[in-house]
Structures are given as structure tokens and as C-alpha cells.
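In: I'd like to go over a predicted model; first the sequence, then the structure.
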Amino acid sequence: MIDFSLSFFAVALPAVLFAGISKGGFGSGAAFAASTILALVLEPGAALGLMLPLLMVMDAAGMRAYWRRWSPVDARRLVLGALPGVGLGALFYAAVSADGVRLLIGAISVGFVLWQWALKAGLKFGARPMGAAGGITAGVVAGFSSFVSHAGGPPAAVYLLTRPLEKTAFQGTTVLVFTVINALKMLPYGFLGIFTLNSLLADVILAPVAVLGTWIGVRLHYMVSKETFFALTYVLLLATGGKLIFDALT
């Protein structure tokens, strides 16, 4: 149950704005930070249910900005893999406790930061572009992680960063892929009781913030480097992901 208090909005407003900026301009790789942050003040299921409609609003806003500026081949591979990935995510969510979901969200958040640091330290991958098998595999992981934590961006990016795509085609492909994946999640979220009237009311209130964040992200896409944006993301994910792991284990 979401309590429409000042403390809730103090967390939710910047979290949703940040997610919109990420999805609008930086490949969705950091958008899942909003779910991680919200899971500090809400049950994990409530955080996921709150964010999905807002992510879909951001997808719709981003589609207009990047219409037909995607790679059809790469999008198709990721979506094909995402179909079974979403199904696996639904099975996992139904089988574990709230603390299990909280632990996974925290682990994905911290793991994302460690992976990025490993790359900066010299870890090499993608010397050659991944083929169809790599794209579909990345899609499975993206579908699963997107279902349980809205964190499908990083595995999709692992594949897309090996492809010969310029920055805007990368962004356009990401927007298209997650428009489809988020739509696929709607039905199982409903069956699992993740949506509530309470969370949908919060979505109505926060939807303008989601649109504003996406609008800002589209403009920052051409003005700010990914390195600058993700530096802030790493701090947020380490702090919030670490706290979720601690809460789940204790």
C-alpha cells in the first residue's frame, strides 16, 4: 500500500524524473535505479507495479523522438529472446518472497556497477559483433531481469554495444525493445497482483514527471556524455542496492 505522504513524494519524484532522463537519452541502462530507490520505501512488488506504467509512458514519449531510428535486426533478436525471459521472470516472482525479490534487485544494482568498473579497469568483450545467438541470449536475460527489477537495460546494452550502431541508433533500438518488453509484462503483472488501484492512482499523479524526465533526457542525449550521467548512477545504485541487500539478509 502506497502512503501518499511527503516522504513518499520526496523519494518518488526524483526517482521517476531520473528514470525518465535515463530512458529518454541514455539507453535505459540506469532507469531501473528508480525501482531500486523506491524499494527502499515500498515493498518490492509495490515499487515494480508503480514503475511499469510510468516506464510505458516514458517509452511512448521516447518512441516519438526516435521513430524509425532503430536497428530492426537487433531489435528483433532481443525481443525474440525477451519472450521466454519474461515468462521465466514471472515464474521466479511467483516462487520467492518479498525479501528474495529485494535481494535480487539489490544484487543486480551492485552487480551493474561492478561490471561497469571492470570494463573501465580493462575487461574486454565484444571484439567482434555478437550474432543472432548472442542477441537472443541477451534478450532472455533482459526479459527476466526486466520482469523482476525493471533492469533489462544492462543486458541489452551488452549486446548492442558490440554492434556497429551509432549513438542515436543505439538509443532508438533500446526504446523500441523496451516498449515491447514492458507491454509483455503487463498481463503477468496483473495476474500476479502487482498492480493495485493505489499504485495506479500514484501513476496518474506521477505521469507528468515521467514525461518531463523523458523530454529532458532526449535533449541531454545530444549535450551530456554517458560517462557523466552514469557516474551519478553508480553512486545511487551502490548505496541503494547495498541497502536492499542488507535489508533482505537481516
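Out: Arrived safely, thanks for sending. Residues are numbered from 1 along each chain as shown.
In: can we go C-alpha only for contacts and neighbour counts from here?
Out: Will do.
In: let me know the helix or strand that A30 is in.
Out: Using DSSP states H and E, A30 is not contained in any helix or strand.
In: run through the residues that contact G152.
Out: Counting by Cα atoms under 8 Å, 6 or more residues apart in numbering, G152 makes contact with 29, 141-146.
In: quick check, nearest of the residues you listed to L114?
Out: G29 (14.1 Å; Cα to Cα).
In: how about the closest one, nearest residue that isn't a chain neighbour?
Out: G153 (4.3 Å; Cα to Cα, 6 or more residues apart in numbering).
In: kindly report the same for V209.
Out: Spatial nearest neighbour of V209, chain neighbours left out: L17 (5.8 Å); criterion: Cα to Cα, 6+ apart.
In: count of neighbours near that neighbour?
Out: The number of residues packed near L17 is 23, by other Cα atoms under 10 Å.
In: shouldn't it be in contact with P208?
Out: No - counting by Cα atoms under 8 Å, P208 is not a contact partner of L17; they are 9.5 Å apart.
In: second one coming, line it up with the first:
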Amino acid sequence: MITDPLFYVAAVPAVALAGLSKGGFGGAFGFAAVPLMALVISPVQAAGLMLPILLVMDVVAVAAYRRRFDRAIVIRLLPAGLFGTFLGWLTASVVPEDAVRIVVGTIALAFLARLWLFEHWRRRAAPSAEGFSTAKRPSFLSAQVWGTLAGYTSFVAHAGGPPYQTYVVPLRLDPVMYAGSSAIFFAILNAVKVVPYAALGQFGTETLATAAVLAPLAVVSTFVGVRIVTVIDERAFYRILVWSILAVAVKLIWDGVAGLV
């Protein structure tokens, strides 16, 4: 088990945020987990450590939504998602760890840019909401592009939510169907990731023991998220999170570039 106290300074809030995300705060909270841990350990090791924890959460999510998801969406996105997972494995197995730090930091910046653009679009669209009352069906090409990006970012940083949402949100699914489709899609990707992560040597005794210690925190945080989602000032919390992710992203890119130079 990892015993460095500095690791747990980053890992405890990272896993707690992942749990809060599963509990109802949305993907932005969970996204911070791998970049935070990548400040103190290898980004590949950070992603490998988070995977068993996510698999535990997936068991609960699949049990809850196994009969309430859009099968067509999952089938449409899954082949591209698997291809993206393969590309992510190639990245992690071929390029140096410092390059992976740059990739994770860049993904974090892209995620923040998407948040800003989405918020900007939402504000502009609000006055004419009736113009968005009907679902827009994305094209086949769109499914391949966003599915591949979802698989790639999911493998590298467990951050497949933004590309997935870019494809699915225009479909205007019922909230339960949206949550169920997300749960099933990413549960399958996470299960598939076990083999390439094992091939990368990320499931050693130290990693699995550390994941076992942190897993209860993730479960508790999930239930806490369910309880407090309706009472906490989510807007203020998101502001803090966004600035934190920005700082982490810049630090990862800086460290990666310094390591390569």
C-alpha cells in the first residue's frame, strides 16, 4: 500500500470528488480525480488506481439502471468507444510518463473550455428555449468521433464524460434514461480497461491495496452526494472546482514539458 502522506493529501479529495460525482453532482467533480492524483504519482498509475474504485461504483450503477437505459445509444457509441480505449492504451504504453502528464493536463484544459462554451451557449439559448424543444439526432459520423474521444479520454484520465455528453445531450433523453445510458456505457468501457491496465502493470499489490483502502471513501462520498445535492451551493462549489482544475492542469503541463526538456 502507498504510505506517502503527500499521496493521501491528493488522493482523499480526489476519490471524494469521484464519489460526489456519482452521487449527483455531475461529471465535473469526478473528472478532477486523476489530474489531482497525477500531481504526486504517475498519471498512468493514478488512472490504474482509480479503475478498481470506479468498478465498485459501476456495480451499484448497473444494478440500479440495468433495465432503464437506451440500448440503441450504447450500441451506437460502443464500437468507437472501444477503439478510443485502444488508442488510449497505445498512448500510455508508448509515450513517456511526462508526455502523458501533458495529455492529461491538456484534456483538463479542454474540459474547462467546454464547460465555459456550454455555459455561454446555455445563457444565449435561454431567451428562446422553445427553439430547442425538439431533440436533434446526431449523425453516424458524430457518433464515431465523440465515441472515440470518450473512449480515449476515459482510458487516459477516466474523463470520458464531456465527449459522451456532447453526443448524447442533443438527444434530450429523459433524465433517468440519460443516467442509465451513461452508467451502462462507461461500465462496459471500465470493464474492458481492466485488461490493458493489467498489461501496463498497474494492478500490482501496492495499487490494489491502496484502492481497497480508498474504496469505502468513494462509497460514502456517493451517498453524501445524494444527500447534499439539493442543499449545497453547487454554483460556488463549481467555481472553486474549476479554478482548482485549471491550476492542476497548468501544473501537469508544466511538469510534463520540464520533464521532456
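Out: Nice, thanks for sending it over. Just so it is clear, the structure is predicted and the values come from calculations on it, not from any experiment.
In: gap between the residue nearest to V209 of the first structure and S109 of the first structure?
Out: With distances taken as Cα to Cα, to the nearest Å, L17 of the first structure is found 18 Å from S109 of the first structure.
In: now L165 of the first structure
Out: From L165 of the first structure over to S109 of the first structure (counting by Cα to Cα), the distance is 26 Å.
In: more crowded one of the two?
Out: S109 (28 against 15).
In: ok, the more buried one - contacts?
Out: Neighbours of S109 of the first structure in contact, by Cα under 8 Å, 6+ apart: 33, 36, 237-238, 240-241.
In: what residues does stretch 50-67 of the second structure touch?
Out: With Cα under 8 Å, 6+ apart, stretch 50-67 of the second structure has contacts from 15, 22, 33-34, 179-180, 183-184, 187, 190-191, 194, 208, 211-212, 214-215, 218-219.
In: and stretch 172-191 of the first structure, by the same measure?
Out: The contact list for stretch 172-191 of the first structure (Cα under 8 Å, 6+ apart) reads 23, 27-28, 49, 52, 55-56, 59-60, 62-63, 66-72, 74-75, 78-79, 82-83, 86, 90, 143, 146-147, 153, 156, 195.
In: residues in the second structure aligned with that stretch?
Out: Alignment of stretch 172-191 of the first structure against the second structure: residues 180-199, by TM-score structural alignment.
In: after superposition, how close is the matching stretch to the first structure?
Out: Superposing on the first structure and averaging over aligned pairs (mean Cα distance after the TM-score superposition for the first structure), stretch 180-199 of the second structure comes out at 0.8 Å.
In: how far is that stretch from where the chain is centred?
Out: Centroid separation for stretch 180-199 of the second structure versus its chain: 12 Å, with Cα atoms, centre = their mean, to the nearest Å.
In: list the buried ones in that stretch?
Out: Neighbour-count burial for stretch 180-199 of the second structure flags 180-190, 193-194, 196-197 (criterion: 16 or more other Cα atoms under 10 Å).
In: then stretch 243-250 of the first structure?
Out: Buried residues in stretch 243-250 of the first structure, defined by neighbour count with 16+ other Cα under 10 Å: 243-245, 248.
In: what about the helices in the stretch 1-150 of the second structure?
Out: Secondary structure of the stretch 1-150 of the second structure (DSSP state H, counting those that start in this stretch): helices located at 5-20, 27-31, 33-37, 43-65, 71-94, 97-125, 140-157.
In: just those: most buried one?
Out: helix 33-37 (a mean of 28; mean count of other Cα atoms under 10 Å).
In: R137 of the second structure: what's it in contact with?
Out: R137 of the second structure makes contacts with 170-171, as judged by Cα under 8 Å, 6+ apart.
In: can you find the partner of it in the first structure?
Out: R137 of the second structure maps onto P129 in the first structure, with residues paired by TM-score structural alignment.
In: now do the aligned partner of the residue nearest to G29 of the first structure in the second structure against A150 of the second structure, distance only.
Out: By TM-score structural alignment, G153 of the first structure lines up with G161 in the second structure. As judged by Cα to Cα, G161 of the second structure and A150 of the second structure stand 7 Å apart.
In: I figured I245 of the first structure hits V101, correct?
Out: No - taking Cα under 8 Å as the definition, I245 of the first structure is not a contact partner of V101, at 10.0 Å.
In: circling back to that earlier point, could you check how far the residue nearest to V209 of the first structure is from F230 of the first structure?
Out: For L17 of the first structure relative to F230 of the first structure (Cα to Cα), the value is 15 Å.
In: what does T168 of the first structure give?
Out: In this view, T168 of the first structure and F230 of the first structure are 17 Å apart by Cα to Cα.
In: same check, this time on V211 of the first structure
Out: 21 Å.
In: more neighbours, these two?
Out: Counted by other Cα under 10 Å, V211 of the first structure and F230 do not tie: V211 has more neighbours, with 24 against 17.
In: my guess is that one contacts G20. True?
Out: Yes - in this structure, V211 of the first structure is within contact of G20 by Cα under 8 Å, at 6.9 Å.
In: which SS class is the residue positioned nearest the centre of the second structure?
Out: Central residue of the second structure (Cα atoms, centre = their mean): A159, 2.8 Å from the mean position. At A159 of the second structure, secondary structure determined by DSSP: H, G, I helix; E, B strand; the rest coil is coil.
In: find the nearest non-adjacent residue to F92 of the first structure, please.
Out: Per Cα to Cα, 6+ apart, closest to F92 of the first structure is V148, 7.9 Å.
In: how about the one you found, what does it touch?
Out: By Cα under 8 Å, 6+ apart, the contact list for V148 of the first structure reads 48, 89-90, 92-93, 101, 105.
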